[in-house]
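K.L.:
Need coordinates for the below:
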Amino acid sequence: MFTVADRKRVRDLLLARARADEAVVGAAYTGSLATGNEDRWSDTDLVLSVRGDDVTETLERWSRWFYAELDARHHWDLSAPPAVIRVFLLPGWLELDVTFTPEANFGPRGPQWQTLFGRTRPIQPFAPPDANTLIGLLWHHALHARVCIQRERWWQAQHWIGEMRAHVVELACARLGHPTSHAKGAHLLPDELTARLEATLVTELTAPELNRALAEALSLVTAELRQSAPELATRLGPMLEELLEGQS
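P.N.:
You can find the predicted model right below:
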């Protein structure tokens, strides 16, 4: 694995290149590095402000440099129009998430931002997860888990139960004001809740075990709804209980 010294060396190279590139008019750190919360394992999140409206030429030129000078092994993209987030893997499992954004879109969307140079613009913050959508996904996944158990599709059933667990984490984190994406706030949840989440883990692909895990997940969903959306808990609770009837 990479060392802290490896990570610092690459960051220094990135910033030196950004300052020397006439097409790059700003740079900022995001993520844990921007707030002083990084640890020995943190990756690097860098935003580059690109002159003009089109980042394509700069994006591809920088990508060639990553492979030629930093020995990148792979990359993939997250689309975030008008920006592109290109995620690079370097030797030693050093991950670099580099956002290339037009200069008019260069600015913080939340508190995890540290401007290194360049002019920032006021940008709309990221919208929080929609609770109604999360609740819809929960009953959808619960139904499909139940059906998959009946069809003896064990792997698919455990998939849906796992998705239920992930959305309960997201809904609870949103309610408590913790980070919601990728379970980043899960470690901040109360012990009582995480203990119930643990009970939803599937330990073997058998009908009895899947039924047990689904029952735990349904109970947890109902409990979370009572806190996040009491009216929906009253409306959906009896229907969720119906999914436990006739388990085989």
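K.L.:
drop to CA atoms for contacts and neighbour counts, all remaining ones
P.N.:
Noted.
K.L.:
what's the closest non-adjacent residue to residue 1?
P.N.:
residue 92 (4.4 Å; Cα to Cα, 6 or more residues apart in numbering).
K.L.:
how many other residues sit next to the one you found?
P.N.:
Using other Cα atoms under 10 Å, residue 92 has 11 neighbouring residues.
K.L.:
And it, how close does it get to residue 45?
P.N.:
The gap separating residue 92 from residue 45 is 17 Å, by Cα to Cα, to the nearest Å.
K.L.:
Repeat that for residue 83.
P.N.:
Distance of residue 83 to residue 45, computed by Cα to Cα: 14 Å.
K.L.:
Report whether the expected contact of the residue nearest to residue 1 with residue 5 is present.
P.N.:
No - counting by Cα atoms under 8 Å, residue 92 stays clear of residue 5, with 11.9 Å between them.
K.L.:
Report the contact partners of residue 222.
P.N.:
By Cα atoms under 8 Å, 6 or more residues apart in numbering, the contact list for residue 222 reads 233, 237, 240.
K.L.:
can you pull the contacts of residue 19?
P.N.:
Neighbours of residue 19 in contact, by Cα under 8 Å, 6+ apart: residue 25.
K.L.:
redo that, cut-off 10 Å
P.N.:
By Cα atoms under 10 Å, 6 or more residues apart in numbering, residue 19 lies in contact with 25, 26, 27, 116, 117, 118.
K.L.:
which SS class is the first one?
P.N.:
In this case it means residue 25. Under DSSP: H, G, I helix; E, B strand; the rest coil, the three-state class of residue 25 is strand.
K.L.:
The structure of the following sequence is requested for comparison with the preceding one:
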Amino acid sequence: MMFDPGDRARIRDELLDAARADADITGAALVGSAARGAEDRWSDIDLVLQLDRGAHEPTVVERWTAALRDRHGIADTLDVFAAGDVRYRVFLLPTSLQIDVSFWPHDLFRATEEGFALQFGTAAAPTRAPDPEVRRMIGMGWLYALHARSALARGKVWQAAMMLDDLRDEIVALQCLRAGVNPWHGRDVDRLDAASLRLLEQARADSLRPDELERSKRALLALFHDEVRAHDTALADALSPALSALTE
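P.N.:
Presented below is the predicted three-dimensional model:
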């Protein structure tokens, strides 16, 4: 059975109570939609924990994992490391509720994104996560386009479709970055202007037919070239012959 908002609120309160009672935890904050006052039916729990200076991080992580497993059951976990090797352990409960708990070294505990609701403890001065690198995004874009062309030529329609999806993702991230909205993981793509969204929609392939994938490739390359030009005119000029060759 899927979780409901009441379940989520109760579990979040349990986690905060557990953090206050844990001698290895000296601070906690909520981030994400709860901290921004933007929760909806589908929101997860995002909890940031500050480790005591003497805490052994792996031991604390495994103790918290065991407690969650005993209390609510766990379908699976995923560890993601970011912000200087801070561990984010992502829990998937059997109810499909996602719980993200990050374990921060004492002196690194701070806000790194919009929305940081400190529950207890003392946070360092906030920092902002760096935006993705435009040149790398552009490089990945033309690389995906190259592989889409070769996949189509070899009759590998599924690979071609996947490469075109990846190309579109880079275009979306570049557009979001230019629009000043979150470029990560499509979180703010729906905030792009209607004209941009319409062109992205039109550039999607509606089947795995080779001619339809070819049409999508051409449309996406046009959008990609325009987006490169918006970020770096000289690079767009340098890429023009190669991108044109990809449509032949």
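K.L.:
Work out the TM-score between the chains.
P.N.:
TM-score for the superposed chains, counting by TM-score structural alignment, normalised by the length of structure 1: 0.95, backed by 245 aligned residues with a Cα RMSD of 1.3 Å.
K.L.:
re earlier: right, and out of the contacts of residue 19 of structure 1, which lies closest to residue 207 of structure 1?
P.N.:
Nearest to residue 207 of structure 1 among the contacts of residue 19 of structure 1 is residue 27, at 53.2 Å by Cα to Cα.
K.L.:
so the nearest residue to residue 45 of structure 2 once chain neighbours are set aside, which of the three states?
P.N.:
If the residues on either side of it in the chain are set aside, residue 45 of structure 2 comes closest to residue 99, at 4.7 Å by Cα to Cα, 6+ apart. Three-state assignment for residue 99 of structure 2 (three-state DSSP): strand.
K.L.:
which residue ranges form the strands in structure 1?
P.N.:
With DSSP state E applied, structure 1 shows strands at 24-30, 44-50, 74-80, 83-90, 94-102, 113-117, listed in chain order.
K.L.:
Please work out which of those is packed deepest.
P.N.:
strand 44-50 (a mean of 25; mean count of other Cα atoms under 10 Å).
K.L.:
mean shift between it and structure 2?
P.N.:
Compared with structure 2 after the fit, strand 44-50 of structure 1 shows a mean deviation of 0.7 Å (mean Cα distance after the TM-score superposition for structure 1).
K.L.:
which helices and strands does that strand pack with?
P.N.:
helix 4-20, strand 24-30, helix 32-35, helix 56-69, strand 83-90, strand 94-102, strand 113-117 (3 or more Cα pairs under 10 Å, 6 or more residues apart in numbering; DSSP states H and E).
K.L.:
now the angle between helix 4-20 and that strand, please.
P.N.:
Interaxial angle, strand 44-50 of structure 1 versus helix 4-20 (axes from the mean of the first three to the mean of the last three Cα atoms, to 10 degrees): 0 degrees.
K.L.:
corresponding residues in structure 2 for strand 44-50 of structure 1?
P.N.:
Aligned by TM-score structural alignment, strand 44-50 of structure 1 falls on residues 45-51 of structure 2.
K.L.:
so how far is residue 243 of structure 2 from residue 133 of structure 2?
P.N.:
21 Å.
K.L.:
In terms of neighbours, single out the busier of these two.
P.N.:
residue 243 (19 against 10).
K.L.:
Which residue of structure 1 is paired with the more buried one in the alignment?
P.N.:
When structure 1 is aligned by TM-score structural alignment, residue 243 of structure 2 is paired with residue 240.
K.L.:
residue in structure 1 matching residue 80 of structure 2?
P.N.:
For residue 80 of structure 2, the aligned residue in structure 1 is residue 78 (criterion: TM-score structural alignment).
K.L.:
swap that for residue 183 of structure 2, please
P.N.:
Aligned by TM-score structural alignment, residue 183 of structure 2 pairs with residue 180 of structure 1.
K.L.:
excluding its backbone neighbours, what's nearest that match?
P.N.:
residue 170 (5.0 Å).
K.L.:
Now the most centrally placed residue in structure 2: closest residue in space, sequence neighbours ignored.
P.N.:
Closest residue to the average C-alpha location of structure 2: residue 185 at 3.7 Å, with Cα atoms, centre = their mean. Nearest residue to residue 185 of structure 2, sequence neighbours excluded (Cα to Cα, 6+ apart): residue 173, at 7.9 Å.
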